[in-house]
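> Structure for the following, please:
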Amino acid sequence: MTLALAFVALLIEAVAGYPEALLARIGHPVTWIGSLVARAEAVWNEGHLTFAAARLRGILALATVLLVTASIAFLIAGALGLFLPPWAVLIIEAVLASTLLAARSLDDHVAHVADELESRGLEGGREAVAHIVGRDPASLDEAGVSRAAIESLAENFSDGVVAPVFWLIVGGLPGCALYKAINTADSMIGHKSERYEAFGWASARLDDLVNLPASRLSALWLVAAAWLMRGADWRASALAALTDAPRHRSPNAGWPEAAMAGALGLALAGPRMYGGKRVDDAWMGSGRRDATSADIHRALRLYRIAYVIQAAVIAALALIALLLF
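Model (predicted):
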């Protein structure tokens, strides 16, 4: 059931995405979760707390967010099962689950960076890439903008597509919703600033844990896509993932970034500027650093093939499960 659910959700997301009219009228499930995280943070993260007290309150705040999210998801799934036939439940849950995937919006945002670089030059690229990365855009040249867009595509393929699908298969709609709540909490309070280093500790550690399987899977899909895509190098992709990813400062982001870099003959990650501070990170891949908008388009092509591969594998597994059980 959950394999079929994941396949239909991927199909809906690829075809329709999240309609802009719906976004303008009611917002987005991720923004609803974000509002819940913000409310919990405002209530629990009072000033002048000791490190231990702030960390404990962060755990309690995260637990509150997850409890509310899980309760709503279980209520929805349970109610659908009481009143509707299985095929209708599958379709409705797939529509709901598709809102927790970010495949189409990720594609649009990254493609916009390439389009702006080509139409408006460096300034346009900087403005576009500022919407999808946290580093200082003013510090980026054209190669830096292009690498940042490709890195964001690779990392968010894991966080925004592969991981929610993985947890959808494991735990159905509640599993997918819980993953998204953890990931949203990490993006909001999981960074190492003075305010959140202790309070966001639980969110950051739990996000690292739940993304472990998806980060490796995303690298696998990218290697497989490189095998199918003309001009990509699947052997270099696999080698970069295996040798470079463990050197990344993140336990997860390096896997898709390294696989993407190796496939395209690029070097990604490396030293970057965040909030005026230099962050030294290892280079992923051993290719050239002078990426261009053409490389962004190549990365998007690789990403789309990887998306189709993931959907095809899930469809095959669903068919096997149907025949066996």
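> make it CA atoms for all contacts and neighbour counts henceforth
Fine.
> Next up, the contacts around P86.
By Cα atoms under 8 Å, 6 or more residues apart in numbering, the contact set of P86 is empty.
> where's it relative to M1, distance?
9 Å (Cα to Cα, to the nearest Å).
> now swap in R230 and tell me
Distance, R230 to M1, using Cα to Cα: 35 Å.
> Which one's more surrounded, the two?
A count of neighbours by other Cα atoms under 10 Å puts M1 above the other of R230 and M1, at 13 against 9.
> ok, the more buried one - contacts?
By Cα under 8 Å, 6+ apart, the contact list for M1 reads 90, 318.
> Go again with 10 Å.
By Cα atoms under 10 Å, 6 or more residues apart in numbering, the residues touching M1 are 86-87, 90, 169, 172, 318, 321-322.
> Can I get the buried part of those as one PyMOL selection?
In PyMOL, a selection of the buried entries from the contacts of M1 looks like this (16 or more other Cα atoms under 10 Å):
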select buried, resi 90+169+172+318
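> could the contacts of M1 be laid out in JSON lines, adding distance to D115?
Formatted as JSON lines, the contacts of M1 follow (distance: Cα to Cα, whole Å):
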{"residue": "P86", "distance to D115": "43"}
{"residue": "W87", "distance to D115": "41"}
{"residue": "L90", "distance to D115": "37"}
{"residue": "I169", "distance to D115": "35"}
{"residue": "G172", "distance to D115": "37"}
{"residue": "A318", "distance to D115": "38"}
{"residue": "A321", "distance to D115": "43"}
{"residue": "L322", "distance to D115": "44"}
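> and for comparison, fold this next one:
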Amino acid sequence: MFFTLAFFSLLIERLCGYPQWLVRAIGHPVIWIGTMIGWLDGKLNRAGQSFARRKLMGVVALVSILGSVVFVTLGISWALGTSLFALAILAVIASSLTAQKSLEDHVLAVANALDAEGLTAGRKAVSMIVGRDPDQLDEPAVCRAAIESLAENFSDGITAPALWLGIGGLAGGAAYKAANTADSMIGHRSERHEAFGWAAARFDDLINLPASRLTALLFVLSCFFVPGASAKDAWKTVWRDAKKHRSPNAGWPEAAMAGALGLALAGPRVYGGTLVPDHFMGAGGRREATPTDIRKALKLARFADILMIALFGLLALTGLLIARA
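Model prediction:
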């Protein structure tokens, strides 16, 4: 039933997204989780504490966040039961955990802004999806940032929540989303969060490991459906460059995308005025990325999405046949 839930939730979110009127009316699960994380950060992460104490409080915060989310979602699942009606309601709820439509819309907005209004508009559009300093980016850097964000966020915003929905149902998908949101908010290496966010960052690395590898594979396979994309170069780049990335997971989808498009992605970047060193994914590829490359990357991502939905549909059908055997 869990893979069936993941399959239908992906279809619903692909077609409908999460409506803005609903965000305005009741918010979004990420907003609710983020509010809880912010409250725990304020209560437990105190500057006067030792490094070890703040690290322990970060573990307490992560366990509290995950425990609360799992408790609520298990309660919802139990209350609804196992009927087809319950599956439909759970699929609608679970569709809020993936970001197929919104990710595509935000990345496409960067290409459209560059084409229609130029660099300033492109910088503003890309600032909505990346954390690096947009004023430091020329047009090729804006394009690379959009493509890198698409690759990484496809993994942790689409593949990973869908995978954990398939493994653990609504509770599994929601717990993943809570952990990933915690990593985004407190898992970075700032003075305030280096100790407190340690648990969130390490746990996020662990739970994203299978999805990042699956996403890379999906990008490689998608090359067969996109003219000009190279499955051979994507595969070769993954095995050569993915493990060199500063992140244990982001390098896999970024390397696959870089090889597929013949680009050199990642490398040194500026965050908050600080140059952060990193290896290039697709070393030797072009650095002069264009809006056309963004659109080609989006085509790859769309086919990867179709392949993933088909995979979950096949797993759901297999589970159904086994249950009836």
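> still on that earlier bit, ok, of the contacts of M1 of structure 1, which one's closest to F157 of structure 1?
I169 (16.8 Å; Cα to Cα).
> how close does the closest one sit to L67 of structure 1?
From I169 of structure 1 over to L67 of structure 1 the distance is 20 Å, taken as Cα to Cα.
> can you pull out the helices in the stretch 51-200 of structure 1?
Using DSSP state H, counting those that start in this stretch, the helices of the stretch 51-200 of structure 1 run over residues 51-83, 86-98, 103-129, 142-157, 163-189.
> which residues touch the counterpart of S152 of structure 1 in structure 2?
Correspondence of S152 of structure 1 to structure 2, assessed by TM-score structural alignment: S149. Contact partners of S149 of structure 2, counting by Cα under 10 Å, 6+ apart, are 103, 106-107, 126, 129-131, 143, 155, 250, 254.
> So what's the residue count around A294 of structure 1?
Neighbours of A294 of structure 1 (other Cα under 10 Å): 14.
> which residue in structure 2 lines up with L140 of structure 1?
Using TM-score structural alignment, L140 of structure 1 pairs with L137 in structure 2.
> ok, how many other residues are close to the nearest residue to its match once chain neighbours are set aside?
In this structure, L137 of structure 2 finds its nearest non-sequential neighbour in R123, 7.3 Å apart by Cα to Cα, 6 or more residues apart in numbering. Other residues near R123 of structure 2 come to 24 when the count uses other Cα under 10 Å.
> so what corresponds to A111 of structure 1 in structure 2?
Here A111 of structure 1 is matched to L108 in structure 2, going by TM-score structural alignment.
> Ok, L264 of structure 1 next?
Using TM-score structural alignment, L264 of structure 1 pairs with L261 in structure 2.
> which residues of structure 2 does stretch 195-208 of structure 1 align to?
With TM-score structural alignment as the criterion, stretch 195-208 of structure 1 aligns to 192-205.
> ditto for stretch 291-310 of structure 1
So stretch 291-310 of structure 1 sits over residues 289-308 in structure 2, by TM-score structural alignment.
> do you know how far R304 of structure 1 is from I132 of structure 1?
Distance, R304 of structure 1 to I132 of structure 1, using Cα to Cα: 18 Å.
> for F51 of structure 1, same thing?
As for F51 of structure 1, its distance to I132 of structure 1 is 31 Å (criterion: Cα to Cα).
> A299 of structure 1 - how many residues pack around it?
Look at A299 of structure 1: counted by other Cα under 10 Å, it has 25 neighbours.
> OK, contacts around A258 of structure 1?
Contacts of A258 of structure 1 (Cα under 10 Å, 6+ apart): 151, 154-155, 219, 222, 236-246, 248, 264, 266-269, 283-286.
> Just give the nearest non-adjacent residue to V69 of structure 2, would you?
V69 of structure 2 sits nearest to A175 (Cα to Cα, 6+ apart), 6.1 Å away.
> cool, and F225 of structure 2?
Sequence neighbours aside, F303 is the residue nearest to F225 of structure 2 in space, at 7.2 Å (criterion: Cα to Cα, 6+ apart).
> now do I33 of structure 1
A181 (6.2 Å).
> Residue in structure 2 paired with that neighbour?
Structural alignment (TM-score structural alignment) places A181 of structure 1 against A178 in structure 2.
> Could you do L324 of structure 1 as well?
Match for L324 of structure 1 (TM-score structural alignment): I322.
> okay, F51 and I132 of structure 1: which has more neighbours?
I132 (17 against 12).
> Now do the same contact list for that one.
106, 109-110, 113, 148-149, 152-153, 156.
> I'd like to know which of those residues is nearest to L60 of structure 1.
N156 (27.3 Å).
> doesn't H109 make contact with that closest one?
No: the pair N156 of structure 1 / H109 is not scored as a contact, 11.3 Å apart, by Cα atoms under 10 Å.
> more crowded one of those two?
Under the criterion of other Cα under 10 Å, the comparison of N156 of structure 1 against H109 puts N156 first, with 22 against 18.
> count of neighbours near the spatially closest residue to the more buried one that is not a sequence neighbour?
If the residues on either side of it in the chain are set aside, N156 of structure 1 comes closest to L106, at 7.5 Å by Cα to Cα, 6+ apart. By other Cα under 10 Å, 19 other residues sit near L106 of structure 1.
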